[in-house]
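# Only the shape, not the letters, is given here:
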């Protein structure tokens, strides 16, 4: 029941992504941005069931699983094909449900970098490839008994497996798509393109924060003993620190306590503590969350103003940069008693463990980043050369609600009293 409840909590995070991303973008794209969460989770479910679950957790070699495709959870032979999951005494169906919810979250992250300018076909094709082929490889390396697992990499609930993967793919997509129309001036200065509904953003982040207790505490796979509640506690402490850290950092740099930076600070802290939540003491969780919130602010400004990469919701800064920090943090803060309890890796540098665990964490981050970067670049590059990545200029000006779906998210805001034609051009609107 606990694992199933955790699945439900993580699944409900899709509602949080829908509200956050729709609120952070313009109203002419709101329906599209929210609705693609349904599309992406449907794709992730089928691709992961058919191929991804076996590649991730099926018995195989150090790099990918070779059993358990099109898994029949009632087949006794199929159940024995997932020895990497044997440590959890719950039905195979519960294990699949929980893991597929993680894939859905990772894929939802990708779309943040593509928002407001990518073709719907890109979501269909890249989403299938990511869920079935890209994500499962890193999942196997870290969680499926692969080579990083054998080295003792510590990533309790997925700062690297889930969030870094999604963040890197989002960054690749944003680079290949190019910035939105009007984002940059001829002299290279950036223009703000504000989201249309901060209230949606706040509600979306609250839902994500709520669902994250299933994400992290659910990764214990049991409600027996004290570990699941302890993981929830460190998650809460880190998130509170991240919200305040980001708010004060934005206030200091921008001169105003920006709400959107605070919201992203919550998420950055959640991402960072996801790897470390079971390995660190409460004081370290506060430090990890606060650092994540502050670093996220500077990362967003770096990518927007210096590197000229248009990442509409800060997907890479929130999930990629914070994911890297969170994964590395266990190499600094992993406490000996918690490491001994979990039996994964070694204590961190600040507990006398030396540089070994930090080195393992760094290696895991580096190879995961490189693999996802290359794989995503190949898939996006292939799509760009065939079906194309970006909608036409006039379609982007109209907005994806009408140009891609023929239905406006806010029809009352259109001219002519809300009357419109699905084939209307930018000029007629």
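Received it, and whenever you're ready, just let me know what you need. Treat the numbers as computed from the prediction; the structure is a model and nothing was measured. Numbering: from 1, shown residues only.
# use CA for all of it now, contacts and neighbours both
Fine.
# which parts of stretch 42-52 are buried?
Across stretch 42-52, burial judged by 16 or more other C-alpha atoms under 10 Å covers 43, 44, 45, 46, 47, 48, 49, 50, 51, 52.
# Contacts only, for residue 335.
279, 280, 281, 347, 348, 351 (C-alpha atoms under 8 Å, 6 or more residues apart in numbering).
# try residue 174
Contacts of residue 174 (C-alpha under 8 Å, 6+ apart): 113, 114, 309, 310, 311.
# picking that back up, top of the contacts of residue 335 by neighbour count?
residue 279 (33 neighbours; other C-alpha atoms under 10 Å).
# so it, which of the three states?
Judged by DSSP: H, G, I helix; E, B strand; the rest coil, the three-state class of residue 279 is coil.
# out of the buried residues of stretch 42-52, which are inside helices?
Counting by DSSP state H, these place 43, 44, 45, 46, 47 in helices.
# can I get the residues you listed in JSON lines with distance to residue 271?
Below are those laid out as JSON lines (distance: C-alpha to C-alpha, whole Å):
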{"residue": "43", "distance to residue 271": "23"}
{"residue": "44", "distance to residue 271": "20"}
{"residue": "45", "distance to residue 271": "22"}
{"residue": "46", "distance to residue 271": "26"}
{"residue": "47", "distance to residue 271": "24"}
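# Just the residues contacting stretch 230-247, thanks.
For stretch 230-247, contacts defined as C-alpha under 8 Å, 6+ apart pick out 213, 216-217, 257-259, 261-270, 273-274, 277-278, 280-282, 285-294, 296-297.
# and the comparison structure, right after this:
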């Protein structure tokens, strides 16, 4: 490989890193917008800590578990030692020789924290902060690298007769987070007031504009999430992946819009936003294998599924404030199975391998998460008190408000006399905004 091509590949991978990094801002903005204002700091705090936890654990042992080397080909588990071993030859990556070792590590590290970020939104507004931090450490530090190794590190899913295929992580990233979230929600229970007399009651988030901004940041970041997963700057391959990713997201928005019209007789913006994310999650497993029609179909189905999923989980009394299960679990599974139905790899053998991959990753991730959540529940506890939940996690867990003028004590602000402007908080209005 020429030095020029090596530099171009490396620059594109670094740009992809920046875009995936921005996705964490997207998750933080989306989740905080869909939460009530009294829990905004709590949501932002969790999202601000998940990335550092993911990067540190991935540095100390996660990378060596996920990419343990050829000696563990076809295995269930591997580990090549603590730390990030710089291979001989300096900055050339042993796994992806087209760019540097450091770039390879950082790109993979950015993916690692995403699984716990998905869990964050699903358990929002009633989870104990300390318990969530412990869960995130174990989930990102152990569960994610193990299942990632099964495919991307040369493990058993990669050595099936027809290898399991997951281009950028519909299963290995998104459904892993979804399974972890499902286990947590089951043991945590719904928010106070979510289910009354057997019926689900909507608990609106405090800022739809914030949620909308978050979705568009995530869509932008997905160009690096999927485009960077080409693992080179190959112009044809990268361009194809970006086009298919965009078409699936657009079709997901249409699917969410149409399904919300059919089921609710309303143009529900939150369903359109989740439809966009559903299309992105759905195409992630096979973005490099699909054609235009394939991508549109995958996106349309994903956008429709996310609306049905929200209704299904409400019927099952599973409280998911941000729709994470519908987006990341249901559509992660759909996107993975779609690889065996559409595109270049479509066929019975591939579909069976996709089923095996979905089943294996789902069984391990759910079991791992359930055990961790259960141990935390019977030891430290995982749910805040009723008073803390009603008054808001911001003031109890963080001793601060995201919006002091709304959530804090009544205030009075007087402008200079010549302006003759006085603004006084109205208690009733404050209550309504909370």
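Here it is on my side, so go on. Model, not experiment: these values are computed from the prediction.
# ok so, going back, make JSON lines out of the contacts of residue 174 of the first structure and add neighbour count and secondary structure.
Compiled in JSON lines, the contacts of residue 174 of the first structure are given as follows (neighbours: other C-alpha atoms under 10 Å; DSSP: H, G, I helix; E, B strand; the rest coil):
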{"residue": "113", "neighbour count": "29", "secondary structure": "helix"}
{"residue": "114", "neighbour count": "32", "secondary structure": "helix"}
{"residue": "309", "neighbour count": "23", "secondary structure": "coil"}
{"residue": "310", "neighbour count": "24", "secondary structure": "coil"}
{"residue": "311", "neighbour count": "25", "secondary structure": "coil"}
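# of those, closest to residue 368 of the first structure?
Nearest to residue 368 of the first structure out of the contacts of residue 174 of the first structure is residue 113 (C-alpha to C-alpha; 18.7 Å).
# Map that closest one across to the second structure for me.
Counting by TM-score structural alignment, residue 113 of the first structure lines up with residue 122 in the second structure.
# mind listing what its match touches?
Counted by C-alpha under 8 Å, 6+ apart, residue 122 of the second structure has contacts 181, 185, 319, 320, 321, 322, 323, 324, 325.
# Can you report how many residues lie near residue 35 of the second structure?
Neighbour number of residue 35 of the second structure under other C-alpha under 10 Å is 24.
# so who does it touch?
43, 124, 125, 204, 205, 206, 207, 321, 322.
# which SS state does the residue nearest the centre of the second structure fall under?
Geometric centre of the second structure, nearest residue: residue 118, 3.7 Å, by C-alpha atoms, centre = their mean. Secondary structure, three-state DSSP: residue 118 of the second structure is helix.
# Would you mind listing the residues in contact with it?
Counted by C-alpha under 8 Å, 6+ apart, residue 118 of the second structure has contacts 174, 177, 178, 181, 324, 328.
# Out of those, name the ones that lie in strands.
Among the contacts of residue 118 of the second structure, none falls in strands (DSSP state E).
# Taking these together, which two end up most distant?
So, these by C-alpha to C-alpha: farthest apart are 174 and 181, at 10.6 Å.
# Which position in the second structure pairs with residue 141 of the first structure?
Using TM-score structural alignment, residue 141 of the first structure pairs with residue 150 in the second structure.
# Check residue 375 of the first structure too.
In the second structure, the residue paired with residue 375 of the first structure according to TM-score structural alignment is residue 368.
# Disregarding residues adjacent in the polypeptide, which is nearest to its match?
Distances taken as C-alpha to C-alpha, 6 or more residues apart in numbering place residue 143 nearest to residue 368 of the second structure, at 7.0 Å, with adjacent residues excluded.
# Then residue 266 of the second structure?
residue 260 (6.2 Å).
# Show me where the second structure has its strands.
Under DSSP E, the second structure gives strands at 195-196, 199-200, 412-414, 422-424.
# and the ones you listed, which is most packed in?
Of all those, strand 199-200 has the most neighbours on average by mean count of other C-alpha atoms under 10 Å, namely a mean of 14.
# ok, and what's touching that strand?
194, 314, 315, 317.
# from the residues you listed, which single one is nearest residue 399 of the second structure?
Nearest member of the contacts of strand 199-200 of the second structure to residue 399 of the second structure, counting by C-alpha to C-alpha, is residue 194, at 25.4 Å.
# hmm, back to that, dump the residue contacts of the nearest residue to the match of residue 113 of the first structure once chain neighbours are set aside.
Using C-alpha to C-alpha, 6+ apart and skipping residues adjacent in sequence, the residue nearest residue 122 of the second structure is residue 320, 4.8 Å away. When the contact criterion is C-alpha under 8 Å, 6+ apart, the partners of residue 320 of the second structure are 121, 122, 123, 185, 313.
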